[in-house]
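Enquirer: Okay, predicted coordinates and the sequence, questions at the end:
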Amino acid sequence: MDLESRVADLETRLAFQDDTIQTLNDVVVEQQRIIERVQLQLGALARRQEEMQSTLDTGGDEAPPPHY
């Protein structure tokens, strides 16, 4: 195998590797966006759950129903 064909082979491999790296990078960027969105949703759900829990906790001040 002569030097020119070896260089051409390496250039071809490099081109494929660059394409693969870019594809992987695009996937990582999209996954990061999804993670950030899920974290925001989780925070909103946690706040909502805390609000609902505090609402239920304040309902405990009522007298029990007469059948107790």
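Expert: All right, it came through fine.

Enquirer: can we go C-alpha only for contacts and neighbour counts from here?
Expert: Will do.

Enquirer: show me where this structure has helices.
Expert: 3-58 (DSSP state H).

Enquirer: In contact with the spatially most central residue of it, which residues?
Expert: Nearest residue to the geometric centre of the chain (Cα atoms, centre = their mean): I35, 1.7 Å. Residues near I35 by Cα atoms under 8 Å, 6 or more residues apart in numbering: none.

Enquirer: Quick check: it vs G43, distance?
Expert: Separation of I35 from G43 (Cα to Cα, to the nearest Å) stands at 12 Å.

Enquirer: here's the one I want to compare it with:
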Amino acid sequence: MNTEDRLIELETKMAFQEDLLQDLNDVVARQEQQLEKLWQANRLLKSQLDTVHSAVGEASNEAPPPHY
């Protein structure tokens, strides 16, 4: 294998690695967006759960109805 063939092989490998790196970067970017959406959904669910807990807590502090 001469120097030119080795150079071509290295350039080919480098091109494939650049493509792979770009693909991996795209995957990471998509996962970052998905993770942010999940964090937003988690915050919303926590807020809703806190609201339910405070409503249930207020109801449990009320005196029982007279027929008890």
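Expert: Structure's in. What do you need? These numbers come from a predicted model, not from an experiment.

Enquirer: quick one: TM-score?
Expert: Once superposed, chain against chain, the TM-score is 0.92 (TM-score structural alignment, normalised by the length of structure 1); 67 aligned residues with a Cα RMSD of 1.0 Å.

Enquirer: burial count for A55 of structure 2?
Expert: 11 (other Cα atoms under 10 Å).

Enquirer: That one and L35 of structure 2, how far apart?
Expert: If you go by Cα to Cα, the gap between A55 of structure 2 and L35 of structure 2 works out to 30 Å.

Enquirer: One more: N2 of structure 2?
Expert: The value you get for N2 of structure 2 to L35 of structure 2, if Cα to Cα is used, is 49 Å.

Enquirer: do L45 of structure 2 as well
Expert: Distance, L45 of structure 2 to L35 of structure 2, using Cα to Cα: 15 Å.

Enquirer: and what of E62 of structure 2?
Expert: 41 Å.

Enquirer: Contact partners for D5 of structure 2?
Expert: The contact partners of D5 of structure 2, taken as Cα under 8 Å, 6+ apart, number zero.

Enquirer: Could you rerun that using 10 Å?
Expert: D5 of structure 2 is in contact with E11, counting by Cα atoms under 10 Å, 6 or more residues apart in numbering.
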